[in-house]
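Student: Give me the fold of what follows.
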Amino acid sequence: MTAATTPRPTVLVGLIGTGIAPSLSPALHEREGARHGIGYVYRTIEVSPREVDEGGLGPLIVAARRLGYDGLNITHPAKQRVIPLLDALAPSAEAVGAVNTVVFEDGRAIGHNTDATGFGRAMDDALAGAARDEVVLVGAGGAGAAVARALVDRGVGTLAVVDADEARAAALAAQVGARAAAPPELPRLLASADGLVNATPLGMADHPGSAVDPALLDPRMFVADIVYRPVETALLIAARARGCRVMPGTGMAMHQAADAFEIFTGEAADRRAMLADLEDLVAQEAA
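Tutor: Sure thing, here's the model as predicted:
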């Protein structure tokens, strides 16, 4: 007789959101699962904004639990709407007021936010030692809220939140102890800023352009972008040309996924390998 082999674990995860068919998350998570010998299955679950508005999110969460999902990633437009449907929030989600990761654990659904932790880890990697007395954040949406929390947690002295929606900027600024500003104030704010972060969709392949006039960039400042498709956005290209220290969006995207992977599996993610995977997937997409 041969000794029985220990069954390898299986993990079933889903992504709920709108327009998620092109997501790189399934491949990124499944590649990392394979490195750990895990039968890792990651499925996309498309929902329309109307379904979310009309209460369709709750039945999906219940169904996922009954079908044996270990967890879910949550993206637009459900990051806030999912909160009342959960049993508890981790400190990361409480701090941001949004959930992008749900784990089903001991009969409970617990919400986490790895957008904030992912951006923070990316800063640690790319911007260690960079001055951060004054930082300007452009974009006060869901991603901006996570980035703002990470910036405050990383010791930014004065944070200015800029958004075309002044009420949204004011609400986020009040939440994190920052100051709100309108886009016309950018020249004055950037004249003394140590750093600039773009948390808007501008720079994405289907939203070309830059959230900031490149003429306002100065070599003394760091420039970070959360957009990673493409990796080299118009903003980062201009910042490099002006001698700024830059942080592309791939770092946040990788760490966000790695943090979620660790929550789902209890295994330590190979972050260097996951970054290489992400860069490979983005390159394949662009080819």
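Student: use CA for all of it now, contacts and neighbours both
Tutor: Fine.
Student: OK, contacts around Leu281?
Tutor: Residues in contact with Leu281, defined by C-alpha atoms under 8 Å, 6 or more residues apart in numbering, are Leu24.
Student: Could you say which helix or strand holds it?
Tutor: helix 271-286 (DSSP states H and E).
Student: One more: Ala180?
Tutor: Going by DSSP H and E, Ala180 is in strand 179-181.
Student: which other helices and strands contact that strand?
Tutor: strand 158-162, helix 166-176 (3 or more C-alpha pairs under 8 Å, 6 or more residues apart in numbering; DSSP states H and E).
Student: Dump those into TSV; add mean neighbour count and distance to Gly55 as well.
Tutor: TSV is the format used below for those (neighbours: other C-alpha atoms under 10 Å; distance: least, C-alpha to C-alpha, whole Å):
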stretch	mean neighbour count	distance to Gly55
strand 158-162	25	32
helix 166-176	18	24
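Student: Let's have the ones you listed in CSV, adding distance to Ser23.
Tutor: Output for the helices and strands packed on strand 179-181, formatted as CSV (distance: least, C-alpha to C-alpha, whole Å):
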stretch, distance to Ser23
strand 158-162, 28
helix 166-176, 27
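Student: Mind checking those for the one nearest to Val282?
Tutor: strand 158-162 (28.9 Å; C-alpha to C-alpha).
Student: got the angle between that closest one and helix 166-176?
Tutor: Using axes from the mean of the first three to the mean of the last three C-alpha atoms, to 10 degrees, the inter-axis angle of strand 158-162 relative to helix 166-176 is 150 degrees.
Student: One more, so I can put them side by side:
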Amino acid sequence: MTAPTEFLVGLIGEGITASLTPPMHEREGRHLGFDYEYRILDLLESGRAPEEVGAILAEAREQGFAALNVTHPCKQLVIPFLDELTPAAEHIGAVNLVLIESGRLIGHNTDWTGFRSALLTGLPDARRNRIVQFGSGGAGSATAYALLTLGVHRLAIVDVLPERAQALVNAYAPLFPDQEVCVSTTDSLHTDLATADGVVHATPTGMKEHPGLPVDVTALAATAWVADIVYRPIDTELLRAARSLGHEVLDGGRMAVGQAVDSIRLITGSEPDAIRMRTHFLELLGDGAASRVVAAWGRV
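Tutor: Below you'll find the predicted structure:
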């Protein structure tokens, strides 16, 4: 009997010891028939600075790693140490997956594809002509890129730092010249929300550590949908408020699973089972997350 193919994978970042990525990868890797090991490389645990990410990559290459996921605060810092970037990673300006192929370090971004697949599977019939997005940081860059690749006609970006939103507009407008990418200002926000087909929330607001309601859902048209990238809790205050008014919603767990699905595909060359991974992810969240999602939305 042939021994299973071995994959050694890691995650570089700060404060990531409780990440759900390792168990997601390892279980799905085993389902696919691989000897799959996933290690946490927490900068806080090792006492290393984010600027040492290049040295960490070099060490991982020497140790036989097949790939490394990258998260905060290294998604941009890692780029100068790579041999190649995919076009999407270059456009977004962030890398969350480094493949090690024949000694070369190849930077990918599966955050945008993860959100894209989340939207297509979670809200398959949603209109996407006019979208308002809250947040233009690292996650917002990925979700905006995904929206524009899906053909959104008008994407209005809101940020507490208008200059950051404008920088994202300046980066993407030339890439998508037939679509409108703009900053939603205080003066235009009410109209933008009232005429939006959907709203994407891509800031930390709503996380357990950052409670609050980032969007006034009462300003939305009755037919608008609401997507959140926050997944702890899986049923955020924003989603509960939107659902109570009859809006279709998309939870942040779908993006988290989507990026993991795409990462595993790139690492192994095999097709992960996205539904199986989604179910496992909800189990990992605990606190009856799977039951609560099914009760709220009628589906996993």
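Student: related to what we said a few turns ago, for the helix holding Leu281 of the first structure, buried residues please.
Tutor: For helix 271-286 of the first structure, burial by neighbour count (16 or more other C-alpha atoms under 10 Å) applies to Arg271, Met274, Leu275, Asp277, Leu278, Glu279, Leu281, Val282.
Student: Between the two ends of stretch 107-118 of the first structure, how far is it?
Tutor: 27 Å (C-alpha to C-alpha, to the nearest Å).
Student: go on, stretch 18-37 of the second structure?
Tutor: Note: stretch 18-37 of the second structure ends 16 Å apart using C-alpha to C-alpha.
Student: give me the stretch of the first structure that it matches.
Tutor: The aligned range for stretch 18-37 of the second structure in the first structure is 22-41, by TM-score structural alignment.
Student: what does stretch 189-209 of the second structure give?
Tutor: Going by TM-score structural alignment: stretch 189-209 of the second structure matches residues 186-206.
Student: Return the set of buried residues in that stretch.
Tutor: 186, 189-190, 193-204.
Student: The lengthiest helix in the second structure - contacts with which helices or strands?
Tutor: Criterion DSSP state H: the longest helix present in the second structure is helix 253-268. Other elements packing on helix 253-268 of the second structure under the criterion 3+ C-alpha pairs under 8 Å, 6+ apart are helix 21-31, helix 111-122, helix 274-285.
Student: That one vs the first structure, average distance?
Tutor: Mean deviation of helix 253-268 of the second structure relative to the first structure after superposition (mean C-alpha distance after the TM-score superposition for the first structure): 0.8 Å.
Student: Report the angle between that helix and helix 274-285.
Tutor: 120 degrees.
Student: From the rest of the structure, what touches helix 253-268 of the second structure?
Tutor: Contacts for helix 253-268 of the second structure (C-alpha under 8 Å, 6+ apart): 7, 21, 24-25, 29, 66-67, 97, 99, 110-118, 122, 229-231, 234, 270-274, 277-278, 281-282.
Student: got it, and stretch 173-180 of the first structure?
Tutor: Contacts for stretch 173-180 of the first structure (C-alpha under 8 Å, 6+ apart): Ala148, Arg149, Val152, Thr158, Leu159, Ala160, Val161, Val162, Glu166, Ala169, Ala170, Leu172.
Student: Which helix or strand lies directly C-terminal to the strand holding Ala180 of the first structure?
Tutor: Assigned by DSSP H and E, the successor of strand 179-181 of the first structure is helix 186-190.
Student: Contacts only, for the spatially most central residue of the first structure.
Tutor: Nearest residue to the geometric centre of the first structure (C-alpha atoms, centre = their mean): Asp115, 3.4 Å. By C-alpha under 8 Å, 6+ apart, the contact list for Asp115 of the first structure reads Asn100, Ala143, Ala146, Val147, Met252, Gln256.
Student: what do we get in the second structure for it?
Tutor: Match for Asp115 of the first structure (TM-score structural alignment): Asp111.
Student: Next: Val138 of the first structure.
Tutor: Correspondence of Val138 of the first structure to the second structure, assessed by TM-score structural alignment: Phe134.
Student: neighbours around the counterpart of Ala260 of the first structure in the second structure, how many?
Tutor: Aligning on TM-score structural alignment places Ala260 of the first structure opposite Ser263 in the second structure. As a burial measure, Ser263 of the second structure scores 27 neighbours (other C-alpha atoms under 10 Å).
Student: Please report how far Ser263 of the second structure lies from Glu51 of the second structure.
Tutor: Ser263 of the second structure sits at a distance of 24 Å from Glu51 of the second structure (criterion: C-alpha to C-alpha).
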